[in-house]
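Engineer: Quick one, fold the following:
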Amino acid sequence: MSADGEHTEALARAVRLREQKNARAHEQLVSLAARYPHDAAIAYQTAWSHDSLGLEAQAVPYYESALDGPGLSAEDRHGAFLGLGSTLRVLGRYGAAHAVLRRGLDEFADDASLLTFLAMTLYNLGESREAVRTLLKVTAATSGDDRLRAYRPAIEYYADRLDETE
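Structural biologist: Have a look, this model is predicted:
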């Protein structure tokens, strides 16, 4: 098996262990990241592992490496934007979280999960009006509730006019 094939299989094994909540997954991912520091997929999975263990600060450089390198699938790239943005927000790095989530939205326009975390970040930045507007638009666009969907045009209209009265 080629070196590429070996590290791809090692990554697949580590991800399976992580999905099974096996503690060995984390050490295997950290080891793989040290051996292959420019592999975006390994960096992303290692970041995810850190995050899932509550090691948010240690996850950040792995997320950044994953987004800086080539080779992530669109799904994993989306996950890296979401993971990094939400992690930075949890760490109180609101400006950085805002920038990452906006970058993610540049690639994944109107994505409800990115917009939701952006709304939380906007709230943390003191931009409550924009946070509420964003959440109203996400709710209107994604709700499966028939009664709410009936009011979608009104919700979307008033999301941009929260202070308007007759």
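Engineer: hey, let's count contacts and neighbours off CA atoms from now on
Structural biologist: Noted.
Engineer: Can you tell me the element the most centrally placed residue in the chain falls in?
Structural biologist: Central residue of the chain (Cα atoms, centre = their mean): residue 82, 0.8 Å from the mean position. According to DSSP states H and E, residue 82 maps onto helix 74-90.
Engineer: Let me know the helix or strand that residue 18 is in.
Structural biologist: Judged by DSSP H and E, residue 18 forms part of helix 3-19.
Engineer: Just the residues contacting the helix or strand that comes right after that helix, thanks.
Structural biologist: Downstream of helix 3-19, the first helix or strand assigned by DSSP H and E is helix 24-35. Outside of helix 24-35, the residues within contact range by Cα atoms under 8 Å, 6 or more residues apart in numbering are 7, 10-11, 14-15, 17-18, 39, 42-43, 45-46, 49-50.
Engineer: and the helix holding residue 18, what does it pack onto?
Structural biologist: The contact analysis (3 or more Cα pairs under 8 Å, 6 or more residues apart in numbering; DSSP states H and E) places helix 3-19 against helix 24-35, helix 40-52.
Engineer: Output those helices as a markdown table; include the columns distance to residue 157 and mean neighbour count.
Structural biologist: As requested, those are exported to a markdown table (distance: least, Cα to Cα, whole Å; neighbours: other Cα atoms under 10 Å):
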| stretch | distance to residue 157 | mean neighbour count |
| --- | --- | --- |
| helix 24-35 | 47 | 18 |
| helix 40-52 | 37 | 26 |
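Engineer: this one as well, want them side by side:
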Amino acid sequence: MDQLQEAIRLKNEGNLKEAQPLLAELANEHKEDQKVLLVAAEVHEKLELFPQAITFYQQALEFDLNEEYRKKALLHLGISYRAVGLYEQARETLEVGMSEFPSSNPFYIYFAMTLYNLGDSDLAMEIMAQKLIETTKDSELINHRGLIEFYASCLDETFN
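Structural biologist: Modelled structure (predicted):
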């Protein structure tokens, strides 16, 4: 499959617009090839062609992907759903990702963004604050960890 190698070369060199039509054609001709589908999805997503990326990620997830590819496909499918305003599908996909890959922080961040889009800004902020505290190396934030965790769980409350 020399066309795939050419498309990957173009992608790696940053020539996404040149790689895109080649990958779209390959993905339509080789719907059973996980690698083609994932590379096509990635390029379409980077070009903000989200509906096409969604289709390719969905097709790839129909296969028994290895752990790394499944994690990437679930994450980017959720991101792409969110990008086109399919917030419930994004939420469901990201929830699957958090369930299968609980130590992968990007799932939680995009899940929080999706919750914000769905109008659940309190939980979104709580998740964001928690992930910030869990992952930061900033000593000032670490010193405020207890307060940040406390206030993140009661953003709408005031204390007199």
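Engineer: counterpart of residue 53 of structure 2 in structure 1?
Structural biologist: Under the alignment by TM-score structural alignment, residue 53 of structure 2 pairs with residue 59 in structure 1.
Engineer: and the nearest residue to that match once chain neighbours are set aside, how far is that from residue 78 of structure 1?
Structural biologist: Distances taken as Cα to Cα, 6 or more residues apart in numbering place residue 47 nearest to residue 59 of structure 1, at 4.4 Å, with adjacent residues excluded. Distance, residue 47 of structure 1 to residue 78 of structure 1, by Cα to Cα, to the nearest Å: 13 Å.
Engineer: now do residue 55 of structure 1
Structural biologist: Counting by Cα to Cα, the gap from residue 55 of structure 1 to residue 78 of structure 1 is 20 Å.
Engineer: what does residue 15 of structure 1 give?
Structural biologist: For residue 15 of structure 1, the distance to residue 78 of structure 1 equals 18 Å [Cα to Cα].
Engineer: where's residue 134 of structure 2 relative to residue 145 of structure 2, distance?
Structural biologist: As judged by Cα to Cα, residue 134 of structure 2 and residue 145 of structure 2 stand 9 Å apart.
Engineer: Those two: which has the busier surroundings?
Structural biologist: residue 145 (16 against 12; other Cα atoms under 10 Å).
Engineer: how about residue 125 of structure 1, what's its match in structure 2?
Structural biologist: Counting by TM-score structural alignment, the partner of residue 125 of structure 1 is residue 118.
Engineer: Quick one: map the residue nearest to the centre of structure 1 onto structure 2.
Structural biologist: Residue 82 of structure 1 maps onto residue 75 in structure 2, by TM-score structural alignment.
Engineer: same thing with residue 31 of structure 1?
Structural biologist: Using TM-score structural alignment to pair residues, one finds that residue 31 of structure 1 aligns to residue 25 in structure 2.
Engineer: So the match of residue 53 of structure 2 is in contact with residue 45, correct?
Structural biologist: No. Using Cα atoms under 8 Å, residue 59 of structure 1 makes no contact with residue 45, being 9.8 Å away.
Engineer: residue contacts, residue 84 of structure 2?
Structural biologist: When contacts are counted by Cα under 8 Å, 6+ apart, residue 84 of structure 2 touches 50, 51.
Engineer: What distance do you get for it to residue 77 of structure 2?
Structural biologist: Distance from residue 84 of structure 2 to residue 77 of structure 2, by Cα to Cα: 11 Å.
Engineer: One more: residue 42 of structure 2?
Structural biologist: 10 Å.
Engineer: shared neighbours, these two?
Structural biologist: residue 53.
Engineer: so residue 148 of structure 1 sits right up against residue 140, yeah?
Structural biologist: Yes. Counting by Cα under 8 Å, residue 148 of structure 1 touches residue 140, with 7.2 Å between them.
Engineer: if we can go back for a sec, nearest spatial neighbour of the match of residue 125 of structure 1, chain-adjacent residues omitted?
Structural biologist: Closest residue to residue 118 of structure 2 apart from its sequence neighbours, by Cα to Cα, 6+ apart: residue 87 at 6.7 Å.
Engineer: Could you check which residue of structure 1 pairs with that neighbour?
Structural biologist: The alignment partner of residue 87 of structure 2 in structure 1, by TM-score structural alignment, is residue 94.
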